[in-house]
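S.K.: only geometry, no sequence info:
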């Protein structure tokens, strides 16, 4: 996807970006790396969720995994609840959780002072200056998830995109391919918590 088309799509997302083109971060005009995709087995016990809906296109690249504490698990559950409230399916929850894993490791981050990336905050590192909402809103897990999902809904064909491309189209990260590494853990978390 070229950067002109990417910026145009982002600007059209429900007024989440300013008309001047200021968005959550610099867009890059890189083509997706050529990586062999293959289906991945989700490693949770339960047959609570149709596993084919979680990773329908296979994963790209090496996968990362972190141990989660109670706060991070609560944020996973909040993302899943918001996804259901938005009327979206398990795949949308996988994309949202993988995005939050990359952006904040599922920790609801406040302003980090000198270490802060512009004015990015919350689970999705959304920026008030880019129209995502107030600081209070973007540090509320339900609000920030709903804002992310609102953007995702407006990406034509997001269901048919690799996870990292769908996430990048909403987030416009300086590191667009980093989302892919969290797909397996995100799918495991959705399978574990979707019906809990």
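M.R.: On my side now, so go ahead. None of the values given here were measured: they were computed from a predicted structure.

S.K.: C-alpha from now on. contacts and neighbour counts both.
M.R.: Fine.

S.K.: In contact with residue 123: list those residues for me.
M.R.: 100, 103-109, 138-139, 141, 144 (C-alpha atoms under 8 Å, 6 or more residues apart in numbering).

S.K.: Tell me which entries of the residues you listed lie within helices.
M.R.: The helices, defined by DSSP state H, take in 100, 103-104, 138, 141, 144 from the contacts of residue 123.

S.K.: Generate a markdown table for those, with neighbour count as supplementary columns.
M.R.: Formatted as a markdown table, the ones in helices among the contacts of residue 123 follow (neighbours: other C-alpha atoms under 10 Å):
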| residue | neighbour count |
| --- | --- |
| 100 | 27 |
| 103 | 23 |
| 104 | 16 |
| 138 | 28 |
| 141 | 24 |
| 144 | 25 |
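
S.K.: try it against this one:
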């Protein structure tokens, strides 16, 4: 009986290992699709197509797009970066992964991407990805999946392509090529409020976009971001909405349109000065 029990236990362990390996292979193949939430999606992006993300995914996507622009990378590079992060992490800043992989792009310290702490910073990770992409000769003429593969060297080189359409929609919106294209619904209990929220937003805008600074609003807790033109204005406006959940943004106004956390949608306002090229952001006040 003891021999049979040991045999049964050994067989069970073999089956468990086989199942675990099989699940891992499936996850690697379908990538971020399993990582996307099935319910509770709070952000809708519409720009010649529609994408739905939750608050964390939206904030990460906005940062990836902003870092690409700050580095003066073309639109195509942002599409490649977003498709890569979609596949590798589901646009989530993962604490771990396969072997020593970390972060949005599942970069590995053992392969020279940086320390685990560094790679865990979405801005650092995005900068490293764009730097590596730029070193790929002729990447601009490659398919999205081929360009991504030259950087990532994945066991599934075609997997990135399935995210190309979603990434194109996100890129158009986050680079300001669509109006009122990012709409997120924010809960009534924001993570940050008041001066702390305004300070975090100012710091985030500076780090992501390289902006020199923003002005506080005299009548409301928040900030005003100067925009050189409509394109830049919508870039900042969509970034602010994308980070509304984690930075306590209550309202964003630009170009005669206003987004509110309560409604989660953009609507037209009649009292906005026509010549005002500032993006106005109001944060939740201190309780």
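M.R.: It's in. Remember, it's a predicted structure, so these values are computed and weren't measured experimentally.

S.K.: So for the counterpart of residue 89 of structure 2 in structure 1, what's the nearest residue that isn't a sequence neighbour?
M.R.: Mapped onto structure 1 by TM-score structural alignment, residue 89 of structure 2 lines up with residue 104. Spatial nearest neighbour of residue 104 of structure 1, chain neighbours left out: residue 123 (5.4 Å); criterion: C-alpha to C-alpha, 6 or more residues apart in numbering.

S.K.: Could you check how far the counterpart of the one you found in structure 2 is from residue 245 of structure 2?
M.R.: Using TM-score structural alignment, the equivalent of residue 123 of structure 1 in structure 2 is residue 104. For residue 104 of structure 2, the distance to residue 245 of structure 2 equals 19 Å [C-alpha to C-alpha, to the nearest Å].

S.K.: coming back round to it: check contacts around the match of residue 89 of structure 2.
M.R.: Neighbour list for residue 104 of structure 1: 122-125 [criterion: C-alpha under 8 Å, 6+ apart].

S.K.: Check whether residue 106 of structure 2 really touches residue 88, as I assumed.
M.R.: Yes. Using C-alpha atoms under 8 Å, residue 106 of structure 2 is in contact with residue 88, at 6.0 Å.

S.K.: Need the overlap of contacts for those two.
M.R.: Counting by C-alpha under 8 Å, 6+ apart, residue 106 of structure 2 and residue 88 have no contacts in common.

S.K.: Looks to me like the residue nearest to residue 104 of structure 1 is in a strand.
M.R.: No. Secondary structure of residue 123 of structure 1 (DSSP: H, G, I helix; E, B strand; the rest coil): coil, not part of a strand.

S.K.: ok, it to residue 138 of structure 1 distance?
M.R.: 8 Å.

S.K.: Between the two, which contacts overlap?
M.R.: Taking C-alpha under 8 Å, 6+ apart as the contact rule, residue 123 of structure 1 and residue 138 both touch residue 144.

S.K.: Contact partners for the residue lying closest to residue 105 of structure 2 once chain neighbours are set aside?
M.R.: Distances taken as C-alpha to C-alpha, 6+ apart place residue 85 nearest to residue 105 of structure 2, at 5.0 Å, with adjacent residues excluded. Going by C-alpha under 8 Å, 6+ apart, residue 85 of structure 2 touches 91-92, 104-105.
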